[in-house]
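*Asks:* coordinates only, sequence not included:
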């Protein structure tokens, strides 16, 4: 008798809990609070270039090998870093440019698309190329800038997270805009 009551209760619960109308869950995405877009002039004694950087970014020089100079442009709130390498041009400009293109080519296997954008500012003698690498790649933005005679600056954007283009898209778009602004305001220092 006790078993029969338990079975009837279980059947009643199952029948009462069944509904014909399925209720879809609302879609949700993580909230990204990007800081306001403002820039500050960065100029360091002895640095080979100056530029405007986002106010929410911090730049620090790292110990480099050889004659190169390394800088990390850190976006702490976005968990991203632009690794910058400055090299003085000494009849090696073709090799430096080829290295930048080689790095871009290494991303071709994973990239959905790679767009290149020329950057030309004759008045400041700043020339270069920015590569927008779309897809689940390690570095979604790679660029180089040069004056073609004495200065060469190479940069690559990295996130402190596994590459997931869909999740990182809003932050990547913002940082690409910041990199473009940096290139548009870059000035070479006298050597």
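*Replies:* That came in fine, so what should we check first? This is a predicted model, so every value here is computed, not measured.

*Asks:* C-alpha from now on. contacts and neighbour counts both.
*Replies:* OK.

*Asks:* quick one: contacts for residue 115?
*Replies:* Neighbour list for residue 115: 131, 132, 133 [criterion: CA atoms under 8 Å, 6 or more residues apart in numbering].

*Asks:* try it against this one:
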């Protein structure tokens, strides 16, 4: 009986002491606030057979990878850890044009495994002879936006946006939307030379 009384007293004391301790609960995971720079543009004009406007907060430099060809470039967005890969091909035959267009479609639809949707939008600028397709890829895919531009006879350009981190669309969607406006500006100001 005495042992029971001691056990009840210890249990009661532990209960009282436990109630006086501050309660800890973990905070939900949060994401960094993203500061977007003001939209300002500059013209990319080099020896390449094309020109366009791109944002001043991005860096344009020639692609230095081992498979790079002439007039391949990378447009980097250092603040967002993103890169737009730009590949240019001169068209030498109608068969090559068809193959380049099919390759672009395959590269966009290669993301089907992780994509929740792929939308295609036609690009048409008759005045500057710029035509193409813009692919918007939804879901946790490696590339959310891709497009190709061509004059259908001599020039072909393909671009794909990648982030240098594991894709989590819910956390990078504001950045994707922000860069998409820059890509739209690039397409609207695009001209063959």
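*Replies:* Perfect, thanks for sending it. What you see is a predicted model, and the numbers here were worked out from it, not measured in a lab.

*Asks:* on that earlier part again, need the contacts of residue 115 of structure 1 in TSV (columns: distance to residue 109 of structure 1).
*Replies:* Formatted as TSV, the contacts of residue 115 of structure 1 follow (distance: CA to CA, whole Å):
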residue	distance to residue 109 of structure 1
131	15
132	15
133	11
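
*Asks:* Can I get those residues in JSON lines including secondary structure and distance to residue 98 of structure 1?
*Replies:* Output for the contacts of residue 115 of structure 1, formatted as JSON lines (DSSP: H, G, I helix; E, B strand; the rest coil; distance: CA to CA, whole Å):
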{"residue": "131", "secondary structure": "strand", "distance to residue 98 of structure 1": "14"}
{"residue": "132", "secondary structure": "strand", "distance to residue 98 of structure 1": "17"}
{"residue": "133", "secondary structure": "strand", "distance to residue 98 of structure 1": "17"}
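
*Asks:* so residue 130 of structure 1 sits in a helix?
*Replies:* No. Under DSSP: H, G, I helix; E, B strand; the rest coil, residue 130 of structure 1 falls outside any helix and is assigned strand.

*Asks:* Give me the distance between it and residue 97 of structure 1.
*Replies:* 12 Å (CA to CA, to the nearest Å).

*Asks:* Those two - which one has more neighbours?
*Replies:* Counting neighbours by other CA atoms under 10 Å for residue 130 of structure 1 and for residue 97 shows that residue 130 has the greater number, 22 against 18.

*Asks:* ok, the more buried one - contacts?
*Replies:* Residues near residue 130 of structure 1 by CA under 8 Å, 6+ apart: 116, 117, 118, 119, 141, 142, 143, 144.

*Asks:* That one pairs with which position in structure 2?
*Replies:* Aligning on TM-score structural alignment places residue 130 of structure 1 opposite residue 134 in structure 2.

*Asks:* which residues of structure 2 does the longest helix seen in structure 1 align to?
*Replies:* The residue-count maximum for a helix in structure 1 (DSSP state H) belongs to helix 165-184. Under TM-score structural alignment, the alignment places helix 165-184 of structure 1 onto residues 169-188 of structure 2.

*Asks:* hmm, back to that, so how far is residue 193 of structure 2 from the match of residue 130 of structure 1?
*Replies:* Using CA to CA, residue 134 of structure 2 is found at 22 Å from residue 193 of structure 2.

*Asks:* Same check on residue 124 of structure 2?
*Replies:* Residue 124 of structure 2 sits 17 Å away from residue 193 of structure 2, going by CA to CA.

*Asks:* who has more neighbours, these two?
*Replies:* Per other CA under 10 Å, whichever of residue 124 of structure 2 and residue 193 has more neighbours is residue 124, with 16 against 10.

*Asks:* Perfect, that will be all.
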